[in-house]
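Visitor: Generate coordinates for the sequence data below:
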Amino acid sequence: MLLIAVLVVAGAILAYWRITSPNSKVTSGGSYADISPAEYDAILANRDPFVVDVHIPEEEHLSETDTFIPYNEIANRLNELPKEKDAEIILYCRSGSMSQEAAGVLVKAGYTNVKNLQGGIQAYRESHQAVLLTPPLKNLGTVIYGDITKTDFTLKNNTASTLNVTSLSTSCSCTKAEMEKTRLGPYESATVGVSFDPAIHKDDSDLGELERTIYINTDNPNFPKLTASITATVVKR
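Guide: Next up is the predicted model:
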């Protein structure tokens, strides 16, 4: 009997801790957790949550977003969410207020693993101020000498200022890079098209294991130079 009593008390303490911990918000029917941008990144790095943008009017979404449901419609659109009530669902809006309301709706509907991105997309962007060329490396695999292989990179302007690309070049004439758009608004992205032609020199200088680099210079003083690379194994037929 004593053991049972101890277990009951321990369970009650655990339940109390869960709903009264600093990042837990109690609402009708249960609780949801507020998470920081850093916690959001950590979750995405290790798990595959269902991410929902609930902001109205609809604006630009975080890249990992699974769906868009206005916060004031989510109660009537639960069928668009995972069927499992314990599915990990992360909600966000522009500043966090709409997603808080939506989180309360989901908890009331019986969802037990709901998270709210604290501060919304504004806080996320403020914590991710950067200009990025992604991915940093692409492996083209085996490339036949004489064939031209194409791939894409993405230039992301995750800042509040307009970004101008001042130059775009590569480490070898066998690799060409081009952009249709070289002026990016705040939080805008653009595609960098890359083509690789190992036979352009008409000799054997571009055979075997190769790595070539793409260089982008910008007018952002904090991110003036960006690089990314391609690798390939070039063989003759």
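Visitor: all contacts plus neighbour counts: C-alpha atoms, from now on.
Guide: OK.
Visitor: what's the neighbour count on Gln100?
Guide: 24 (other Cα atoms under 10 Å).
Visitor: quick one: Asp34 from Gln100, how far?
Guide: 9 Å (Cα to Cα, to the nearest Å).
Visitor: do Gln122 as well
Guide: 15 Å.
Visitor: Quickly list what's touching both of Asp34 and Gln100.
Guide: Shared contacts of Asp34 and Gln100 (Cα atoms under 8 Å, 6 or more residues apart in numbering): Asn116.
Visitor: Wait, Pro37 touches Lys115, no?
Guide: No: here Pro37 lies out of contact with Lys115, judged by Cα atoms under 8 Å, at a distance of 11.7 Å.
Visitor: Compare the two (neighbour count), which wins?
Guide: Taking other Cα under 10 Å, Pro37 and Lys115 do not tie; Lys115 has more neighbours (25 against 20).
Visitor: One more, please, to line up against the first structure:
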Amino acid sequence: MNDITSTELKERQANGTAPVIIDVRETWENEESRIEGSQNIPLGTLPQKLDELEELKEQEVVVHCKGGGRSASAKAYLSQQGFQKVRNLIGGIQAYQQG
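Guide: Model (predicted):
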């Protein structure tokens, strides 16, 4: 799937159609700032969390980090694991907070 802009994500949140949002930053980064409704699963722990995420394989999932690099890796990994609707938040939380 195509990646998602912060504008589109905010619109989806506002109208109640927000996808599942996974923050792949480290826990301390998530504690400093977070996107409302997101769940924090640091990139390095994704392989251990796959069983918990199994139910999301058919759902739209947005991954984000600070600027988009780690979440691009998370998108590639989840796609390889059979997740069909993974999107990366373009520009990460930095773009989200600026928008």
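Visitor: Which helix or which strand is home to the one residue sitting closest to the centre of structure 2?
Guide: Closest residue to the average C-alpha location of structure 2: Val63 at 1.6 Å, with Cα atoms, centre = their mean. Here Val63 of structure 2, judged by DSSP states H and E, is contained in strand 60-64.
Visitor: ok, now Phe83 of structure 2?
Guide: Here Phe83 of structure 2 is assigned to no helix or strand, by DSSP H and E.
Visitor: One more: Leu226 of structure 1?
Guide: strand 225-235.
Visitor: Which part of structure 2 matches that strand?
Guide: Using TM-score structural alignment, strand 225-235 of structure 1 lines up with nothing in structure 2.
Visitor: Could you tell me how far that strand lies from the centre of the chain?
Guide: From the chain centre to the centre of strand 225-235 of structure 1 is a distance of 23 Å (Cα atoms, centre = their mean, to the nearest Å).
Visitor: Let me see the ranges of the strands in structure 2.
Guide: 20-23, 39-40, 60-64, 85-88 (DSSP state E).
Visitor: got CSV for those strands, with distance to Ala76 of structure 2 too?
Guide: As requested, the strands of structure 2 are exported to CSV (distance: least, Cα to Cα, whole Å):
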stretch, distance to Ala76 of structure 2
strand 20-23, 14
strand 39-40, 18
strand 60-64, 11
strand 85-88, 9
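Visitor: mind checking how far Asn15 of structure 2 is from Thr45 of structure 2?
Guide: Asn15 of structure 2 is 31 Å from Thr45 of structure 2, by Cα to Cα.
Visitor: Of the two, which one has the most company?
Guide: Thr45 (11 against 8).
Visitor: List the contacts of whichever residue in structure 1 pairs up with the more buried one.
Guide: Counting by TM-score structural alignment, Thr45 of structure 2 lines up with Glu73 in structure 1. Contacts for Glu73 of structure 1 (Cα under 8 Å, 6+ apart) come out as none.
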